[in-house]
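Colleague: Give me coordinates for this.
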Amino acid sequence: MRSLLFVTCLMFPVHALADWAPKPVDEAELWDCVTQAGSSWHAGASCIGRFADACVEESGAYDSITVAQCHDAEMKGWDAVLNSAYQSLQADLSEPDMLPVAAEALTDAQRAWINFRDAECLSRGNLTTGTGHLEDGADCFLRVTATRALDLIGYGAHHE
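Modeller: Next up is the predicted model:
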């Protein structure tokens, strides 16, 4: 038991034992980045990972656990953007002038996307051994979530 505790302690970076934690990325900051980047999907994609990279720099630690924490902090912000874009698009598709199946089709697509995201990122995270799997899995969740958010933003822009 003592050896397991010792090995576990060695796996965590020194700063993880301190009070450092990544700052959550605010949804508004991501919207601002996307808006300032331009109207195309590719321009918005330049925002993906920007806040996670700054978080890692701020932490001063470049270990897998810190990187995963920073990616997760940004992913949560993108998840909020995704949810806002989804709700807005869902409301637009529920308007009387839209096909009755449009909103339902979006719901089905979103459910399928969630299953894809979970399976894809679990797979990517398990391709790496050691603590690197934490970083790879968190990076996948960040990038796949942000990409879907940009897709939904784009769908809404094309609908208007």
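Colleague: Going by C-alpha atoms from here, please, whenever you check contacts or count neighbours.
Modeller: Noted.
Colleague: Identify the residues contacting the closest residue to residue 146 other than its chain neighbours.
Modeller: Leaving out its chain neighbours, the residue that sits closest to residue 146 by CA to CA, 6 or more residues apart in numbering is residue 78, at 5.3 Å. Neighbouring residues of residue 78 by CA atoms under 8 Å, 6 or more residues apart in numbering: 27, 30, 142, 145-146, 149.
Colleague: Now with 7 Å, please.
Modeller: By CA atoms under 7 Å, 6 or more residues apart in numbering, the contact set of residue 78 is 27, 145-146, 149.
Colleague: structure for this one too, so we can compare:
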Amino acid sequence: MRLIGCLITLMAAPAAATGLRFDATPTEICLADVSDGAQSYECIGRAATDCMKQPGGETTVGMGFCLDAELNLWDGKLNGAYQALRADLTAQDAGRGDAAISLSESARDMQRAWIGFRDARCSFEAAQWHGGTGASPAFLGCAMTMTAEQTLYLWSLLHGAR
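Modeller: From the prediction side, this is the model:
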């Protein structure tokens, strides 16, 4: 995993020097326009795809830059959703009594296990490139998609749309 992290860092940094610009607007507009959680899945990757349409965005370095930028967007949303969910579940736990399994702690355990699964799955995606230049975009695309999907799942828990 450390090698993949180094590759990601090395590949994303030069993209900024090539003039690529990431704009979260396509993803944000898509999320604002959907009324159904299932449709929200169509929003994943919109901003990264637009970013990759710029000159240089089709290169491995450009793809890495764009995918990493949208991954960071979703990671921020994931952290916000997780914190809100934990607060909500902690309040629910307070009214459930000592005999009940803690919803908040169960959510924490689920999230920790999910992080390990995401990282292992995306490392596997990258490994299929056998150390080639596609490994970093493969890892980042996987991590972006899985992080977005987890965010949407947590939002569905917060809003009761399971």
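Colleague: what's the closest of the contacts of residue 78 of structure 1 to residue 106 of structure 1?
Modeller: Comparing the contacts of residue 78 of structure 1 against residue 106 of structure 1 with CA to CA places residue 149 closest, at 13.3 Å.
Colleague: That closest one maps to what in structure 2?
Modeller: Matched by TM-score structural alignment, residue 149 of structure 1 corresponds to residue 151 in structure 2.
Colleague: Read off where the lengthiest helix in structure 1 ends up in structure 2.
Modeller: The single longest helix within structure 1, with elements called by DSSP state H, is helix 64-93. Aligning helix 64-93 of structure 1 against structure 2 (TM-score structural alignment) gives residues 60-89.
Colleague: Report the distance from that stretch to the chain centre.
Modeller: 4 Å (CA atoms, centre = their mean, to the nearest Å).
Colleague: next one: stretch 74-91 of structure 2
Modeller: 14 Å.
Colleague: ditto for stretch 21-34 of structure 2
Modeller: 14 Å.
Colleague: returning to what we had before: how much space separates the residue nearest to residue 146 of structure 1 from residue 126 of structure 1?
Modeller: 23 Å (CA to CA, to the nearest Å).
Colleague: hang on, the earlier thing: give me the spatial nearest neighbour of the match of residue 149 of structure 1, chain neighbours excluded.
Modeller: Going by CA to CA, 6+ apart, residue 151 of structure 2 has residue 78 as its nearest residue, at 4.7 Å.
Colleague: In this structure that neighbour contacts residue 152, no?
Modeller: No: counting by CA atoms under 7 Å, residue 78 of structure 2 stays clear of residue 152, with 8.2 Å between them.
Colleague: What's residue 30 of structure 2 aligned with over in structure 1?
Modeller: Checking TM-score structural alignment: residue 30 of structure 2 goes with residue 33.
Colleague: Give me the neighbour count for that match.
Modeller: Residue crowding around residue 33 of structure 1 was assessed by other CA atoms under 10 Å; the count is 18.
Colleague: Which of the three states applies to residue 161 of structure 2?
Modeller: What DSSP: H, G, I helix; E, B strand; the rest coil gives for residue 161 of structure 2 is coil.
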